[in-house]
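Peer 1: Let's see this in three dimensions:
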Amino acid sequence: MTFSVQPGDGPVILAMPHGGTDMPEALAARLNANGRALADTDWHIARLYEGLLPGATTVQATFHRYVIDANRDPKGQSLYPGQNTTELCPTTDFDGLSIWQDGQQPGADEIAQRTRDFHAPYHAALAEQVERVKARHGLAILYDCHSIRSEIPFLFNGLLPVFSIGTNSGTTCSQVVVEATLKPCQSESHVLNGRFKGGWTTRHYGRPQENIHAIQMELAQRAYLRAEAAPWTYDTQRAAPLRQTLSQILHGLAALTEGIRHE
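Peer 2: Below is the predicted model of the structure:
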C-alpha cells in the first residue's frame, strides 16, 4: 500500500505527503550515496501531529518523495516558476545535488508509471476523504502538514521562520481559516505566503467557494528535532511547545465549522 488512511469524524483532514520513507528496492539500488540518505524527508511528521486533534482524518503517503513528490503537479508544471525547486520525480536534493547514480535518472515513461502507481492512488484516497468529510459536515478543512530544514541556501535565503503558512496568496481558503491558523503562531517566527505559498495539494483542493478550505503548514525542523542532520532524532522536550501551538491551531480550525459555512 502506498498510503495509509485514518478516517475521523471531524471536519479537519491532515494530509502528509512527505513523511514516508519507503523506497522500492529497484529504485534504492539506483540512488547514489547522497540520495540514499533521504535527507529531504519531513522527519517524524506523523509523530509530531499524533493525537493533537481527536476526530481528525489523516492521509499519509508511505513512499519517499524521491520516488515521486505527492505535492507536485502530476503534469510536471513548476509551482514556483523562476525559483529553485525540485521536480515531480526529483533528480536533485534540496541542496541542488544529484540523488541518482549517473544515467539512472527517471525518464518520461518511468515518471508516468510512478505517477500512476504512487501519486494517483495517494490523491484518490485524499480526494475520497475530502468528499466524505464535506458530505458529513457541509465543508472540509484540508491542513497539509510539512517540515523542512531551517537553512537551505539553494531554496531560500537566511533562516526559515518556524511557521510558514501557505494559501496561494489567499485563494485556497477562507480568511477565518487563515486567522485561526495565524493567531496561535504569534509568539514564534512566522510568515504567511512567503517562500512557501502552498504546494499542489493546497492549490488543487482549495476551493473555498465550494466549502473546501486548504492551507499548508511548513515547519522549520529546528523546532522539534535534536539536530537538522542524520540521524534526525525527534526531541520530545523541544517538540512539546510546538505541539501545544499546533494543537491550538487544529482545535481552532475544527471549531470554525459553523462560522465558515455561514460566511
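Peer 1: Please count neighbours and contacts with C-alpha atoms only from this point.
Peer 2: OK.
Peer 1: need the contact list for the residue lying closest to T245 once chain neighbours are set aside.
Peer 2: Spatial nearest neighbour of T245, excluding adjacent residues (C-alpha to C-alpha, 6 or more residues apart in numbering): P184 at 5.9 Å. Contact analysis of P184 by C-alpha atoms under 8 Å, 6 or more residues apart in numbering lists T245, L246, Q248, I249.
Peer 1: For the comparison step, fold the sequence that follows:
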Amino acid sequence: MIDTPWLTVTHGAAPLLVSIPHTGTELAGLEGRFSSPWLARCDTDWWIEKLYDFVSGLGASVVRTAISRSVIDVNRDPSGASLYPGQVTTGLCPTETFGGVRLYREGEEPDPAEIEQRRKTWFDPYHAALQAEIDRLRTVHERVVLYDCHSIRSELPRLFEGTLPVFNLGTNDGRSADPALQEKVRGILAATGVSHVINGRFKGGWITRHYGRPESGVHALQMELACRGYMHEPADAVSPENWPSEYDAAFAAPIRETLEDVLRGAVAWARN
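Peer 2: As a prediction, the model looks like this:
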C-alpha cells in the first residue's frame, strides 16, 4: 500500500482497479484565493469512498487522491481539450463550479505556468499510479477492469436538461470496454428497476477514455451516480447549510448492493 498525504494506492490481487478521483477536499493552501472553501468543495463526489469501501473485500486495487477537483481535476484531458465539445463542462483547473459560479476571487485564477505546475505535482503522479497498477495487474491477468467512480447532483441545468438517471454508465460509446462487459453491467442495472442510461450525458472522462483499451486487455467503465441514489439530496438549491448531507449507510444500502453486484460481475467476467 502507498499512503502519502494526498495519494493512496492499495494493491489488490483481483483483475479490478478502482479509481476514485473526485472525493478529495484538500485545497492545497489555496483557501484564501477561492471565493470560499465551501464553494471550492461543493462539486466533490461526496462519500463515494464510503459507498465503495466494500471493494477491498473483492480484492480490488484502489487509487484515490485527497486533492480537490477544484485545485486540479485528474479526470480531464491534460492538454485542456474539452471531453464534450459543444457542451458545458469544467476544465483541468476549473474556474467555475458546475453551476457556473466563479471559484476564484478577482485576479486569483491560476495562470498557464501555475496550471502546469499543478499538473506535475498532482495530475501526473495520480496517473502514474493508475498506469503502474494496470501494468502490475496485466502481468497476472489477461483482462483487467478499470472502474472509475463518480457522483453528481441530480439536477444541474447548466450541464444537462431535466433530472439525471440514477445510474449513468460510460464506456466512451463502447470504445473503452468489451461489449459483453457493458451488456453484463447493463443487465444488472436494468434488473433493479432504477433509472439508468448507457453512454448518455456522461460517456466517461479522461481516465475511461485514456486507459480503456480492450484490444490490450484493459476495459474501462465510468459510473456516474446521481446523488439522490445514495444521499439525502436537498430539494432546494445547495448551500453551506444543507450540502453535503451526512452519509446515511442505511439509505445508501440498496445502491451499494447493486454496485457490489456490478463489480462482482465485472471481476467474474474478467476472470472467465
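Peer 1: conserved subset of the contacts of P184 of the first structure in the second structure?
Peer 2: Here is what carries over to the second structure from those, by both residues aligned by TM-score structural alignment, their matches' C-alpha atoms under 8 Å: T245, Q248, I249.
Peer 1: Could I get the residues you listed in a markdown table, plus columns for secondary structure, neighbour count and distance to E179 of the first structure?
Peer 2: Compiled in a markdown table, these are given as follows (DSSP: H, G, I helix; E, B strand; the rest coil; neighbours: other C-alpha atoms under 10 Å; distance: C-alpha to C-alpha, whole Å):
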| residue | secondary structure | neighbour count | distance to E179 of the first structure |
| --- | --- | --- | --- |
| T245 | helix | 18 | 14 |
| Q248 | helix | 19 | 12 |
| I249 | helix | 22 | 10 |
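Peer 1: Out of those residues, which is nearest to R222 of the first structure?
Peer 2: T245 (15.1 Å; C-alpha to C-alpha).
Peer 1: rewinding a little: how close does the residue nearest to T245 of the first structure sit to A124 of the first structure?
Peer 2: Counting by C-alpha to C-alpha, to the nearest Å, the gap from P184 of the first structure to A124 of the first structure is 32 Å.
Peer 1: Repeat that for G107 of the first structure.
Peer 2: 24 Å.
Peer 1: Give the equivalent position in the second structure for R207 of the first structure.
Peer 2: Residue correspondence to the second structure (TM-score structural alignment): R207 of the first structure is matched to R213.
Peer 1: And for its match, the neighbour number?
Peer 2: Residues within reach of R213 of the second structure, counting by other C-alpha atoms under 10 Å, total 16.
Peer 1: Please name the residues that touch it.
Peer 2: So R213 of the second structure contacts R175, S176, A177, H219, A220 (C-alpha under 8 Å, 6+ apart).
Peer 1: Nearest to F54 of the second structure among the residues you listed?
Peer 2: A220 (19.4 Å).
Peer 1: What is the three-state secondary structure of the counterpart of V63 of the second structure in the first structure?
Peer 2: In the first structure, the residue paired with V63 of the second structure is V59, using TM-score structural alignment. Assigned by DSSP: H, G, I helix; E, B strand; the rest coil, the conformation of V59 of the first structure is strand.
Peer 1: how near is V59 of the first structure to A227 of the first structure?
Peer 2: Distance from V59 of the first structure to A227 of the first structure, by C-alpha to C-alpha: 27 Å.
Peer 1: So between those two, which is more surrounded?
Peer 2: V59 (24 against 15).
Peer 1: Do a quick rundown of the strands in the stretch 101-250 of the second structure.
Peer 2: Counting by DSSP state E, counting those that start in this stretch, one finds strands in the stretch 101-250 of the second structure at the ranges 144-152, 167-170, 196-198, 218-226.
Peer 1: and the gap between the residue positioned nearest the centre of the second structure and R102 of the second structure?
Peer 2: Against the mean C-alpha coordinate of the second structure, by C-alpha atoms, centre = their mean, the closest residue is H150 at 3.3 Å. Applying C-alpha to C-alpha, the value for H150 of the second structure to R102 of the second structure is 23 Å.
Peer 1: What count of nearby residues applies to M23 of the first structure?
Peer 2: As a measure of burial, M23 of the first structure has 17 neighbours, counting by other C-alpha under 10 Å.
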